[in-house]
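K.L.:
Show me how the following folds:
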Amino acid sequence: MLRLAVTTNSETFERMREPLAARGIDVGHLRAKEFALDLSTPPSDEFDVGFVYPTRPMEGGVVAARYDIPWVNTRDDVLTSRNKAGVIAALSRANIPVLRSVYVSNPTTDASLMEAIDRANFDYPVVVKPNSTTRGVGIAKAHDPDSLSGLVDHLNLVHDYRATGDKSYLVQEWLPDARDYRAMVVDGTVVGAVERRLPERARADGRWKHNVHRGADAVGVDLPETHRRLAESVAEELGIRYLGVDLLESGDRLVVSETNARPTIDDDTKYDDDFFDRLAALVEQVAKNS
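P.N.:
So this is what the prediction gives:
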């Protein structure tokens, strides 16, 4: 029986344990943060393959050095997906439709930012999004040049007083009334999707972020073929085998907003019947090819 190392012990870990065990894969938790570790003592457990490389690069380097195992999603996969601007640039070069975006490498002046916004021919409002955060952290909307300038001042102030690592951010077009989808792609094939919807009360209160961690509901949907092909083309272009692809649909436009190489596994009723078959086959393939 293959032993799979999973560095999260939350929803994904619990939801995959029994289905993968039934397919000959023993899922074990490999702690990759918040530990004190005697590096001279060999690991007491063994794994054949890792699921997704740890999210913290330094701890991940330690774990990878102690466990010489292949990963379904490698360190490069995780770093590629985390760089939202890099993903947008790569997909745009490949003629895959994406949100119109301006990347801002700090520090920058108001004048250069506004000039870039003008060249991009944006209409207000625009969305300001930190380049490397997840779960909707730090995303804000600017309704005019003054409010955009104020948001930039705030970001610069935070950066001055806090060691945040990547301090760059994106300014992106706002798509009104967009439908927000997360497609799950396993080894090149869409195996299920959810639409993230805000409750009516939240919309009435002016909420607009569709992140589940911000109160949105993830509802299982059958994606149209055009949406599936788009999500699969993203995974192929990035070369990532286990990937969440976020799509926005507004009017006649369908675009990629970002990707996630550490997507949470949702309730299995929201995926195709062969989801865990395909996931198990991918794990076995990675182990076999190592």
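
K.L.:
can we go C-alpha only for contacts and neighbour counts from here?
P.N.:
Will do.

K.L.:
check contacts around residue 194.
P.N.:
181, 182, 183, 218, 219, 220, 221, 270 (C-alpha atoms under 8 Å, 6 or more residues apart in numbering).

K.L.:
Just the element for residue 77, please.
P.N.:
If you go by DSSP states H and E, residue 77 is part of helix 75-82.

K.L.:
chain center to that helix, what's the gap?
P.N.:
Relative to its chain's centre, helix 75-82 lies at 9 Å (C-alpha atoms, centre = their mean, to the nearest Å).

K.L.:
Quick check: residue 283 is in a helix.
P.N.:
Yes. Assessed with DSSP: H, G, I helix; E, B strand; the rest coil, residue 283 lies in a helix.

K.L.:
Quick check: it touching residue 49?
P.N.:
Yes. When contacts are counted by C-alpha atoms under 8 Å, residue 283 is listed as touching residue 49 (7.3 Å).

K.L.:
intersection of neighbour lists for those two?
P.N.:
4, 72.

K.L.:
Following the chain past the helix holding residue 77, name the next helix or strand.
P.N.:
helix 84-93.

K.L.:
Mind giving me the packing neighbours of whichever helix or strand comes after that following helix?
P.N.:
Sequence order places strand 101-104 as the next helix or strand after helix 84-93, per DSSP H and E. Applying 3 or more C-alpha pairs under 8 Å, 6 or more residues apart in numbering; DSSP states H and E, we find strand 101-104 packed against helix 110-119, strand 169-173.

K.L.:
returning to what we had before: going by neighbour count, which of the contacts of residue 194 are buried?
P.N.:
Among those, those classed as buried by 16 or more other C-alpha atoms under 10 Å are 181, 182, 183, 218, 220, 221, 270.

K.L.:
Count residues in the vicinity of the nearest residue to the third one once chain neighbours are set aside, would you?
P.N.:
The spatial neighbour of residue 183 that comes closest, neighbours along the chain excluded (C-alpha to C-alpha, 6 or more residues apart in numbering), is residue 193 at 4.3 Å. Using other C-alpha atoms under 10 Å, residue 193 has 25 neighbouring residues.

K.L.:
Residue 193 belongs to a helix?
P.N.:
No. Looking at residue 193 with three-state DSSP, it is strand, so not inside a helix.

K.L.:
ok, residue 254 to residue 246 distance?
P.N.:
For residue 254, the distance to residue 246 equals 11 Å [C-alpha to C-alpha, to the nearest Å].

K.L.:
same question, residue 194
P.N.:
10 Å.

K.L.:
before we go on, could you also do this sequence so I can check it against the first one:
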Amino acid sequence: MRRHEVHLVYTRMRTEERMLVDALRGRGCSVETHADTDLVLPLNREPWKDGGPVLMRSMSFTRARYLSSILEVKGARVFNTARSIATCGDKALTTLALAEHDVPMPWSFLGFEQDACVAEMEQRGYPCVTKPVQGSWGRMVARVDNKHAAEGMMSMRFEMGSAQDHVALVQQYIDKPGYDLRVYVIGGAVGGMRRRSEHWVTNTARGAVPERYDVPESHAKLAERAAKAVGGEMVAVDLLETRDGAILVNEINHCVEFARSIEFTGIPLPELMAGYLVEAMR
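P.N.:
Model (predicted):
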């Protein structure tokens, strides 16, 4: 590859970003890093920098969505694409993309008014889960066990925040066997981890213990189908396993984080991501 060809956009230079920079440089790439707070981009087709590929690592969904869209108009190839970021960063749009491609997932619905949402939860039955359409790390995710809890949660959802926050995403509660599964898809499935916790929310950010698991072919194919549905090239697909062994897709993450898990899984994600980017640009 030519030198000075890869650009990495970041919010904070975390462990993940430093490892990715090292992995890219180890493959002979020069990497220019750009803090998303410093980027002011004109809304035109004028090429940006040298036109090289962009690895989008902004922690802000809003910044990542807009920056990737602008850079693609300017001719850059962005990993992941603006479409993929916009879809994965919105849980409702992710669910719609999965539904469009017949990917198995928990039932879910979207509502815009408190009484209507409570009535739908009453009809479908408890427990169920409510979560924001945008957000990560298990924040503001709540289990709803009865009508009183439903009324309280929906009241908070529709009375707090701005008008754009007044959207309720409600999902089937899956009684997991003490863990969920994450499959890393870098072009194709490359490995995975099991996140084990006594709490029903199994995010590592919420204290779940990561451990490696050998991804069966059926899980790998399901994760690849899910990634294809959202147009993701380098994503993490979260799977839920029911007590009877069925596997459902829960969410898809467009900015793969691995600092908390890489020492447990042993999967060389930075090298795999760097290798995929280099091969994709040839």
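
K.L.:
Now the TM-score, please.
P.N.:
Here the TM-score for the pair of chains, by TM-score structural alignment, normalised by the length of structure 2, is 0.82; 268 aligned residues with a C-alpha RMSD of 3.0 Å.

K.L.:
residues in structure 2 aligned with the helix holding residue 77 of structure 1?
P.N.:
Residues 82-89 of structure 2 are where helix 75-82 of structure 1 lands when matched by TM-score structural alignment.

K.L.:
Tell me the buried residues in that stretch?
P.N.:
For stretch 82-89 of structure 2, by 16+ other C-alpha under 10 Å, it's 82, 84, 85, 86, 87, 88, 89.

K.L.:
Over to stretch 120-135 of structure 2?
P.N.:
121, 126, 127, 128, 129, 130, 131, 132, 133.

K.L.:
The equivalent of the last one over in structure 1: what's it in contact with?
P.N.:
For residue 133 of structure 2, the aligned position in structure 1 is residue 131, judged by TM-score structural alignment. Applying C-alpha under 8 Å, 6+ apart to residue 131 of structure 1 gives the contacts 82, 83, 84, 85, 166, 167, 168, 169, 170.

K.L.:
So how do I select the buried members of the residues you listed in PyMOL?
P.N.:
A single PyMOL command selects the buried members of the contacts of residue 131 of structure 1 (16+ other C-alpha under 10 Å):
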select buried, resi 82+83+84+85+167+168+169+170
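
K.L.:
Please list all residues in contact with the residue nearest to residue 183 of structure 1.
P.N.:
Going by C-alpha under 8 Å, 6+ apart, residue 193 of structure 1 touches 181, 182, 183, 184, 220, 221, 222, 223, 270, 271.

K.L.:
Across to structure 2, which of those residues hold up?
P.N.:
On the basis of both residues aligned by TM-score structural alignment, their matches' C-alpha atoms under 8 Å, what survives of the contacts of residue 193 of structure 1 in structure 2 is 181, 182, 183, 184, 220, 221, 222, 223, 270.

K.L.:
Translate the last one into the numbering of structure 2.
P.N.:
Same thing as residue 270 of structure 1. Per TM-score structural alignment, residue 270 of structure 1 is aligned with residue 265.

K.L.:
Next one: its match relative to residue 191 of structure 2, how far apart?
P.N.:
8 Å.

K.L.:
Could you do residue 245 of structure 2 as well?
P.N.:
To residue 191 of structure 2, residue 245 of structure 2 is 20 Å away according to C-alpha to C-alpha.

K.L.:
cool, and residue 83 of structure 2?
P.N.:
Distance from residue 83 of structure 2 to residue 191 of structure 2, by C-alpha to C-alpha: 24 Å.

K.L.:
Ok, residue 170 of structure 2 next?
P.N.:
For residue 170 of structure 2, the distance to residue 191 of structure 2 - C-alpha to C-alpha - is 30 Å.

K.L.:
Of those two, give the one with the bigger neighbour count.
P.N.:
residue 170 (25 against 22).

K.L.:
residues contacting the closest residue to that one other than its chain neighbours?
P.N.:
Closest residue to residue 170 of structure 2 apart from its sequence neighbours, by C-alpha to C-alpha, 6+ apart: residue 130 at 4.4 Å. Contacts for residue 130 of structure 2 (C-alpha under 8 Å, 6+ apart) come out as 141, 142, 143, 144, 168, 169, 170, 171.

K.L.:
Now with 10 Å, please.
P.N.:
Residue 130 of structure 2 makes contacts with 108-110, 140-144, 150, 153-154, 157, 168-173, as judged by C-alpha atoms under 10 Å, 6 or more residues apart in numbering.

K.L.:
ditto for residue 12 of structure 1
P.N.:
Residue 12 of structure 1 neighbours (C-alpha under 10 Å, 6+ apart): 6, 262, 263, 264, 265, 266, 267.

K.L.:
pretty sure it is in a helix, no?
P.N.:
Yes. Residue 12 of structure 1 forms part of a helix when assessed by three-state DSSP.

K.L.:
ok, the residue mapped onto residue 22 of structure 1 from structure 2 - contacts?
P.N.:
Alignment note (TM-score structural alignment): residue 22 of structure 1 maps to residue 26 of structure 2. Going by C-alpha under 10 Å, 6+ apart, residue 26 of structure 2 touches 20, 271, 274.

K.L.:
just checking, which of the residues you listed belong to helices?
P.N.:
20, 271, 274 (DSSP state H).

K.L.:
returning to what we had before: in helices, which of the contacts of residue 12 of structure 1 appear?
P.N.:
Using DSSP H, none of those sit in helices.

K.L.:
Are any of the residues you listed buried, and if so which?
P.N.:
Burial by neighbour count, 16+ other C-alpha under 10 Å: within those this picks out 6, 262, 263, 264, 265, 266.

K.L.:
Around the counterpart of residue 31 of structure 1 in structure 2, count how many other residues there are.
P.N.:
Correspondence of residue 31 of structure 1 to structure 2, assessed by TM-score structural alignment: residue 35. Around residue 35 of structure 2 there are 14 other residues, counting by other C-alpha under 10 Å.

K.L.:
quick one, what contacts the nearest residue to residue 35 of structure 2 once chain neighbours are set aside?
P.N.:
Of all residues beyond its chain neighbours, the one nearest residue 35 of structure 2 is residue 10 (5.1 Å), with distances taken as C-alpha to C-alpha, 6+ apart. Neighbouring residues of residue 10 of structure 2 by C-alpha under 10 Å, 6+ apart: 17, 33-37, 55-60, 63-64.

K.L.:
Having no further points to raise, I will conclude here.
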